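S.K.: quick one, what's the 3D model for this:
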Amino acid sequence: MSTTGHSLAVPGPDPAPWQRAAAGANLLAADGGLAVTIFEEMTTMAAACGAINLGQGFPDEDGPGAIAEAARQAIAGGANQYAPGKGTLVLREAVAAHQQRFYGLDPDPEAEVIITTGATEALAATLLALTGPGDEVLTFEPFYDSYGAMIGLSGATHTTSPLRAPDFQPDLQHLEEAFTDRTRVVLVNNPHNPMGTVFTREALAKIVELAARRNAVIVTDEVYEHLTFGVPHVPVATLPGAAERTITISSAGKTFSFTGWKVGWLHGPADLVAAIRTVKQFLSYSSGTPFQPAIAAALALEDSFYEGVAAGLQRKRDVLAEGLRRAGLEVFTPDGTYFVNVDAAPLGVTDAAALARRLPELVGVAAIPVSVFCHAEGAERTRSLLRFAFCKRTEVLEEAAARLARLPELLG
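M.R.: A predicted model of the protein is given here:
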């Protein structure tokens, strides 16, 4: 194993699956029991204190009414039983059409597209299908928390390559050193949660080159594909030499503000998709039957919808970012996603996790410490960083900014 990555050590000689998952997501308590996630902890504290919850990344407004009406019509029309295991044909065709329209990709909706219960199930089915004990799964760090859990469930080893301040772009030399002959999958979250980074074409091309050299599969999590601010989203599968080894994953929740519908999808080479489908059928089998035709209609919305979503979110980003600067925090302006990260060190803060646990009562705002998205070494590197979600109504963000402005005097 590469000495430049971090491996996951699970306590005990033969851990149960829940222990592997919990360890991968940093949820094992000191006594070996199950800890509460930081998201649950912060949400509970926010509710108890009447705080504005900028911790979890979900909108506080629904998506287009016409899409919700399409789901209601599907329910009224009897689309209430199991969908086909790989998803309804209308949505598989809509996903294929979306990929062709925006990126020039041409997946076969019959053999190369699967509809899933959100991107999370797509990721789980992919990792469980393609990796196991003895394999390595390489991610960037910080990493979305479910990655560690799913890698733990698969029995593979989780290795990482760091994203460092201030730009949080891949370190290409470190990335090359992190690949080994055991790297079965490189998992690329772009645009990146939690850091808000949109990877450069150069970085993506390097990932493709290294994956080809090591015969690794590239799995991309592109759920924020339409939420970028002045920079293009480049799907890895569009790069030379990538399509034959890339599983592309996305979902409807973030783009259309229907996160609770849990409609996701993946596409890629037919042989890999067949293996993933075998696992997926024993997870949810199928879900969200009446939501699938509604999301098919959503994917066909005009370009102006997609442009408007990104522009509106960028304005919200700027409102919160300016408030965070006024609060004396160093702001890392994101190029995409729902999230803005800050360094609390200018306020003398060395432990952002401790600060996050004080914020709901101190100023009435909840955030998430970036260290929870890391293994031990990465947690130390990101010790003073906090993540705030800006996918909220503008007036909510303005109030949060006003509350946060009191931080310097309260911490002084």
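S.K.: okay, CA-based contacts and neighbour counts for the rest of this
M.R.: Will do.
S.K.: can you give me the strands for the stretch 1-150 of the chain?
M.R.: 52-53, 113-117, 136-141 (DSSP state E, counting those that start in this stretch).
S.K.: one more to line up against the first:
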Amino acid sequence: MIGKSNINIKPSIFGLMSALAKQHNAINFTQGAPDFETPSWILEKLEYYSSRGKNQYSPIPGMPELKEACANKVKHLYGCSINPDKEIMISCGASEAIYSIIAAFISDGDEVIYFDPAFDAYPYVTKMMNGKSIRLQFLSNGRIDIEAIRKSITHRTKLIILNSPHNPLGAVISKNEYLEIAKIIKNKDILLLSDEVYEHIYAGEQYQSVLSIPELKNQSIVVQSLGKTYNITGWRLGVCIAPEKILPYLLGVKQFTTFSAPTPLQLAVADGINDHPEYYETLPQLYQKSHDVITNLLRKSRFKVLPWHGSPFLMLDYSNITSKNDECFAKELITNHGVGTVPVSSLYEKPIHRYLRVCFAKQEKDLIEGALKLCQI
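M.R.: Alright, predicted model coming up:
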């Protein structure tokens, strides 16, 4: 039997480049997994709960303790009141939440609007559900194009995906931009998926979440990543915040995918959120420091570093070095120079071959070593 033609069986570029970097023992700036230490207080809590028998299925929506902790965190950060029992789902990673949203609301011919370049889950899952991707371009100043969104909406539009801070460009969406989008989708049967997995990695004074925009509350679903925040991506814990009328549809998908996230991991993170708010409050400074370390060194290189406003990624323009295909050049950097990066052409609808993505969520010694190697090219 041959599988469905709308299932993409090609391995993700992130996994491919990460595996190649490990194979060659290269400095690994590929996957967006933070290389910082996992907080000891989370690990201690994991041992505490797992050794006390908290090892069976959790409720499908997630452990009440973690949902309440997430609701309190949202209230603290964004001044938004969320009902933890009716508006929060704990997913197995942010990717499961994204899958659940698209699977629940997109079917044959439905249109999904988002900006290029895009996290590859957006087009893959949309195609899997027989939906149609409408891929827009950023403005020349790196901002989202509000007018392009307005002009792209048709009677088949069901979902708009916004990613802020953006992977891989690092663009951050402003309050005024969200308010304009609210006007566009008001009284329309359109949902907004706000992918906010890098909510604590930004350069400005304060991060702007969709959660703090009352005009979007009834049409928005927010996805967060506890794995990215607490350096536990292997634990696969995401958060999905949705209106009460929307959440049951997401849970309907979840119950036949992962069913539930791991119980002791949820309890450990719940305690971490409650007991150590200073951790996520100071995370932007940690990333700003890492960003500054690698950027200051790369100024001496032949790469052009694109402006950064958020996310753990830098975009490097290598057009002053070579005109090679980005995947070929990225593989050459690994095999010949010992530095792993991600070619981003596959994240565009129409491939552009001049950019590499660098994840700088790494230990300082690796940032320095990798940057110095890039400066020699």
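S.K.: could the strands of the stretch 1-150 of structure 1 go into a markdown table alongside distance to Thr126 of structure 1 and mean neighbour count?
M.R.: Output for the strands of the stretch 1-150 of structure 1, formatted as a markdown table (distance: least, CA to CA, whole Å; neighbours: other CA atoms under 10 Å):
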| stretch | distance to Thr126 of structure 1 | mean neighbour count |
| --- | --- | --- |
| strand 52-53 | 32 | 22 |
| strand 113-117 | 11 | 28 |
| strand 136-141 | 12 | 26 |
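S.K.: I'd like the ones you listed as JSON lines, with distance to Ala211 of structure 1 appended.
M.R.: Formatted as JSON lines, these follow (distance: least, CA to CA, whole Å):
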{"stretch": "strand 52-53", "distance to Ala211 of structure 1": "39"}
{"stretch": "strand 113-117", "distance to Ala211 of structure 1": "22"}
{"stretch": "strand 136-141", "distance to Ala211 of structure 1": "10"}
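S.K.: Gly323 of structure 1: which of those is closest?
M.R.: Closest to Gly323 of structure 1 of the strands of the stretch 1-150 of structure 1, according to CA to CA: strand 52-53, at 14.2 Å.
S.K.: mean per-residue distance, that closest one to structure 2?
M.R.: Strand 52-53 of structure 1, aligned to structure 2 and superposed, deviates on average by 0.9 Å (mean CA distance after the TM-score superposition for structure 1).
S.K.: can you give the contact residues for that strand?
M.R.: Met42, Thr43, Ala46, Pro360, Gly364, Val365, Ala366, Ala367, Val396, Ala400 (CA atoms under 8 Å, 6 or more residues apart in numbering).
S.K.: change it to 7 Å
M.R.: Strand 52-53 of structure 1 is contacted by residues Thr43, Ala46, Gly364, Val365, Ala366, Ala367, Ala400 when judged by CA atoms under 7 Å, 6 or more residues apart in numbering.
S.K.: just tell me what the fifth one corresponds to in structure 2.
M.R.: Aligned against structure 2 by TM-score structural alignment, Ala366 of structure 1 finds its counterpart in Gly340.
S.K.: which parts of the stretch 101-250 of structure 2 are helices?
M.R.: Along the stretch 101-250 of structure 2, the stretches classed as helices by DSSP state H, counting those that start in this stretch are 121-128, 146-152, 175-185, 226-230, 247-254.
S.K.: oops, could you answer that again for the stretch 301-412 of structure 1 instead?
M.R.: 303-326, 352-362, 376-381, 394-404, 407-411.
S.K.: is it possible to export these to CSV including distance to Ala23 of structure 1 and mean neighbour count?
M.R.: Shown next, in CSV, are the helices of the stretch 301-412 of structure 1 (distance: least, CA to CA, whole Å; neighbours: other CA under 10 Å):
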stretch, distance to Ala23 of structure 1, mean neighbour count
helix 303-326, 33, 18
helix 352-362, 19, 19
helix 376-381, 12, 16
helix 394-404, 33, 19
helix 407-411, 33, 13
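S.K.: how about the contacts made by Ala268 of structure 2?
M.R.: Ile42, Lys45, Leu46.
S.K.: count of neighbours near the corresponding residue of structure 1 for Ala171 of structure 2?
M.R.: The equivalent of Ala171 of structure 2 in structure 1 is Thr197 (alignment by TM-score structural alignment). Close neighbours of Thr197 of structure 1, defined as other CA atoms under 10 Å, add up to 25.
S.K.: wait, isn't Thr197 of structure 1 in contact with Tyr338?
M.R.: No. Thr197 of structure 1 is beyond contact range of Tyr338, at 10.8 Å (criterion: CA atoms under 7 Å).
S.K.: returning to what we had before: so which of the strands of the stretch 1-150 of structure 1 comes closest to Thr259 of structure 1?
M.R.: strand 113-117 (10.9 Å).
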